[in-house]
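>>> any chance you can model this:
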Amino acid sequence: MSPTALLMVSLGIIIGTLTVTSANHWLTAWLGLELNMISILPVITKQKHHRSTEAATKYFLTQATASALMLFSSTLNAWQTGSWNITQLNNELACIFMISALTMKMGAAPAHFWLPEVLQGSTLTTTLLITTWQKIAPITLLYTISNHAQSNILLPIGLLSILVGGWGGINQTQLRKMMAYSSIAHLGWTMTAISIAPNIALMNIIIYMTMSTPFFLLLTTTSSKTLQTITTTWIHTPTATIIMTFLMLSMAGLPPLTGFTPKLLILDKLITHKLTLTAATMALLSLLSLIFYLRTTYLLASTAAPTTNQSTTLWRLKPHQNQMTAALTPIALFNITILPTLLM
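Here you go, the predicted structure:
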């Protein structure tokens, strides 16, 4: 991709997201989402491969359907209430349609079908972009309408997302698909808490983004795409192996790491609102995600010295990649040591 095209695409992605986050009118938010979607399609199809073309097609069709449903919902609300303001989504049917559209935009269950396939057909950098930056706009809209969102709609979506994210990631050997199901599971926790404690839900998704960003960048540095290739990281970059191990444990939500904090706060809020059964179900379903997180952690730890690794090294590090690993260390340590600060 030429520098000019890359600049135009980057500006489109950034301006589209900023337009949505600063919008007060539904049509302005819709315009920002469309600009964001159109701008990322060249990034997905940057690889000259049929898998990337298939991923871009699936992404476009799904996002276009969600945008049409979102436009229909906002029009229905304006017809019934006479207002296009985002914070005044008072019509119940329009609110249900809007939640469905935003669920499809983010890739939460049951509209999750596109996310693993799109991530598998994209590069690791594009995968990072889709699982982090592309979720800012729909999550912002969901946060804005959280006062009108009904718990009896968001709670089943959240529980189903946690179940699908944990169950789907167990059988994966491709790291991109595994992280796709991890994203679905974390979206489930956010969807569950958005109507009860929006600030905690927002903190949950922000912490997940700050954990997944260094992990994807380390995968890009080591060119690891499968569980087999990730076992060779200790040979060349022991630091990256240790960082990825802690990041996986943190994303799994094990105490006293950072990922445990938002889950603990969400469960506390659910119990406070007399939703003890829902909190217990979420805690049990999170054990499914814990399985593939611990499996990956075991593969990273079991190949450390003095264990002899039998896997064939499929990549070779370059000097600038070692510098990237050193630069990512403070970000990863931030995700590991933030827990005492949040609990004070």
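
>>> rest of the way, CA atoms for contacts and neighbours
Noted.

>>> can you show me the helices along the stretch 201-344 of the chain?
227-230, 233-236, 238-252, 260-272, 276-302, 319-337, 339-343 (DSSP state H, counting those that start in this stretch).

>>> any idea how far the last one is from the middle of the chain?
Okay, so that is helix 339-343. How far helix 339-343 lies from its chain's middle: 23 Å, per Cα atoms, centre = their mean, to the nearest Å.

>>> the fourth one now?
Put simply, helix 260-272 sits 19 Å off its chain's centre (Cα atoms, centre = their mean).

>>> go through that helix and flag the buried ones.
260-263, 265-267, 269-270 (16 or more other Cα atoms under 10 Å).

>>> so residue 231 makes contact with residue 300?
Yes. Using Cα atoms under 8 Å, residue 231 is in contact with residue 300, at 5.7 Å.

>>> what sits against residue 100?
residue 66 (Cα atoms under 8 Å, 6 or more residues apart in numbering).

>>> switch the cut-off to 10 Å
Residue 100 makes contact with 66, 69-70, 73, 94, 108-111, 153-154, 157, according to Cα atoms under 10 Å, 6 or more residues apart in numbering.

>>> same check on residue 324?
217-218, 221, 240.

>>> ok, residue 17 next?
11, 23, 29, 32-37, 133-138, 140.

>>> structure for this one too, so we can compare:
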Amino acid sequence: MSPFTMTMLLSSLATGTIITATSFHWLMAWIGLELNTLAIIPIISKQHHPRATEAATKYFLTQAAASALILFSSTINAWQSGSWDIMQMTNNTSNILLTMALAMKLGLAPTHFWLPEVLQGSSMKTALIISTWQKLAPMALIIIANNNLSIMVLMTMGMLSAIVGGWGGLNQTQTRKIMAYSSIAHLGWMSVITPLMTKLLILNLVIYIMMTTSMFLVLILSKSKTLQDTSTLLALSPTLMIFTMLTLLSLGGLPPLTGFIPKWLILQELTTQNLQMMATFLALSALLSLFFYLRLTYVMTLTTPPNTTMFKYKWRFKSLNNTTLMSITLSLSILLLPITPLIML
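Alright, predicted model coming up:
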């Protein structure tokens, strides 16, 4: 793909997200989402491989169905109330349909079926875009229309996503699929806290994007597509291996690391709101996710790679990749816990 075409597609992707995030009219929000979807399709299918074409088709059909559902719910509301304003969703049916549509856009369970398949069929860089940037537009709509969404549907889908994200990742050997189920689990936590405190949703989203970006950048640098490939990271860079191990533990939400901040504050807020059962359920579901992060950590740090020349002297070959962004995100994904009191103020 030519640099000009890629620039056009990426700028369209950014424009679509910005249009959706800044709109107050449902038609403009829908146009932004459609622009976003149409820009990412050629990026997914640029490999000219059957798996990439399949992933692009699945992504397009799912996103088109979700966009149609958003348009349908907003039309019902406009028919009843005469208003296309995002903030004025008064019809209960419209609210439920809208919640379901945004959940499908994000990949929340039980509408998560497309996310692991699409990520597996895409390249690592495209998977990074889908896991991070593509979550911004639906999340912006959730934040704007927060008071009008169906609380019961949102919390049920959130709890289901937390458990499905943990269970689904247990049996995976492909790193992209593991990251996809990790994404589903994190989005579950975000949707559970949405009706209670939007500030925590934004915090969780920022930290999730930061940790996922750093993890994908490591996988891109080390060309690790499977669980077995990650065992050669020690030969590439021992320092990077240690940082990656800590980032994985941070994704799991272990206490001294950045990933513990959102989990801690969300559980605290749930118990404050007398939702102890939900808090317990979420905390237990986090153990499932932690298991496959620990398995990835174990393979990466405690197993011996094949001792061929290519692996043994891998560190000798100069990397051509720019690692500035990776260094920043890896550090932030590990060391931000001390700023928690500033967030809580």
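
>>> can you pull the TM-score for these?
With the length set by TM-score structural alignment, normalised by the length of structure 1, the two chains reach a TM-score of 0.95; 339 aligned residues with a Cα RMSD of 1.6 Å.

>>> take the contacts of residue 17 of structure 1 and keep only those in helices.
11, 29, 32-37, 136-138, 140 (DSSP state H).

>>> got these as JSON lines, with distance to residue 334 of structure 1 columns?
Formatted as JSON lines, those follow (distance: Cα to Cα, whole Å):
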{"residue": "11", "distance to residue 334 of structure 1": "28"}
{"residue": "29", "distance to residue 334 of structure 1": "33"}
{"residue": "32", "distance to residue 334 of structure 1": "32"}
{"residue": "33", "distance to residue 334 of structure 1": "31"}
{"residue": "34", "distance to residue 334 of structure 1": "34"}
{"residue": "35", "distance to residue 334 of structure 1": "33"}
{"residue": "36", "distance to residue 334 of structure 1": "29"}
{"residue": "37", "distance to residue 334 of structure 1": "31"}
{"residue": "136", "distance to residue 334 of structure 1": "21"}
{"residue": "137", "distance to residue 334 of structure 1": "25"}
{"residue": "138", "distance to residue 334 of structure 1": "26"}
{"residue": "140", "distance to residue 334 of structure 1": "24"}
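
>>> pull the most distant pair out of those.
11 and 140 (19.4 Å; Cα to Cα).

>>> buried ones in stretch 179-196 of structure 1?
So for stretch 179-196 of structure 1, counting by 16+ other Cα under 10 Å, buried means 179-196.

>>> residue at max distance from the center of structure 2?
residue 309 (36.9 Å; Cα atoms, centre = their mean).

>>> and the buried residues of helix 260-272 of structure 1, which is closest to residue 101 of structure 1?
Proximity of the buried residues of helix 260-272 of structure 1 to residue 101 of structure 1 (Cα to Cα) peaks at residue 266, which lies at 24.0 Å.

>>> hang on, residue 301 of structure 2 packs against residue 237?
No. When contacts are counted by Cα atoms under 10 Å, residue 301 of structure 2 is not listed as touching residue 237 (11.5 Å).

>>> list the contacts of the equivalent of residue 341 of structure 2 over in structure 1.
Counting by TM-score structural alignment, residue 341 of structure 2 corresponds to residue 343 in structure 1. Residue 343 of structure 1 makes contacts with residue 261, as judged by Cα under 10 Å, 6+ apart.

>>> ditto for residue 283 of structure 2
162, 189, 263-264, 267, 277.

>>> do the same with residue 215 of structure 2
Per Cα under 10 Å, 6+ apart, neighbours of residue 215 of structure 2: 128, 179, 209, 243-245, 247-248, 251, 326, 329-330, 333.

>>> by neighbour count, which of those wins?
residue 333 (30 neighbours; other Cα atoms under 10 Å).

>>> from residue 288 of structure 2, how far off is it?
21 Å (Cα to Cα, to the nearest Å).

>>> and what of residue 328 of structure 2?
28 Å.

>>> what number of residues lie near the nearest residue to residue 294 of structure 1 once chain neighbours are set aside?
Ranked by Cα to Cα, 6 or more residues apart in numbering and with sequence neighbours excluded, the top spatial neighbour of residue 294 of structure 1 is residue 249, at 7.2 Å. As a burial measure, residue 249 of structure 1 scores 22 neighbours (other Cα under 10 Å).

>>> my read is that residue 249 of structure 1 contacts residue 260, right?
Yes. Taking contacts as Cα under 10 Å, residue 249 of structure 1 lies within contact range of residue 260: 9.5 Å.

>>> possible to save the helices of the stretch 201-344 of structure 1 as JSON lines with distance to residue 78 of structure 1?
JSON lines is the format used below for the helices of the stretch 201-344 of structure 1 (distance: least, Cα to Cα, whole Å):
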{"stretch": "helix 227-230", "distance to residue 78 of structure 1": "50"}
{"stretch": "helix 233-236", "distance to residue 78 of structure 1": "55"}
{"stretch": "helix 238-252", "distance to residue 78 of structure 1": "40"}
{"stretch": "helix 260-272", "distance to residue 78 of structure 1": "33"}
{"stretch": "helix 276-302", "distance to residue 78 of structure 1": "34"}
{"stretch": "helix 319-337", "distance to residue 78 of structure 1": "42"}
{"stretch": "helix 339-343", "distance to residue 78 of structure 1": "41"}
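
>>> for residue 3 of structure 1, find the nearest of the ones you listed.
So among the helices of the stretch 201-344 of structure 1, helix 319-337 is nearest, using Cα to Cα, at 21.0 Å.

>>> now that closest one: buried residues?
Those buried within helix 319-337 of structure 1 under the rule 16+ other Cα under 10 Å are 321-322, 325, 328-329, 332, 335-336.

>>> helix, strand, or coil at residue 112 of structure 2?
coil (DSSP: H, G, I helix; E, B strand; the rest coil).

>>> quick one: the strands in the stretch 101-250 of structure 2?
Applying DSSP state E, counting those that start in this stretch to the stretch 101-250 of structure 2 gives no strands.

>>> residue 107 is in contact with residue 62 of structure 1, correct?
Yes. Contact criterion Cα under 10 Å: residue 62 of structure 1 and residue 107 qualify, at 9.5 Å.

>>> shared neighbours of the two, which are they?
Joint contacts of residue 62 of structure 1 and residue 107 (Cα under 10 Å, 6+ apart) are 101, 113-115.

>>> now which of the residues you listed would you call buried?
Of those, these count as buried by 16+ other Cα under 10 Å: 101, 114-115.

>>> can I get the residues you listed in a markdown table with distance to residue 89 of structure 1?
Output for these, formatted as a markdown table (distance: Cα to Cα, whole Å):
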| residue | distance to residue 89 of structure 1 |
| --- | --- |
| 101 | 14 |
| 114 | 27 |
| 115 | 28 |
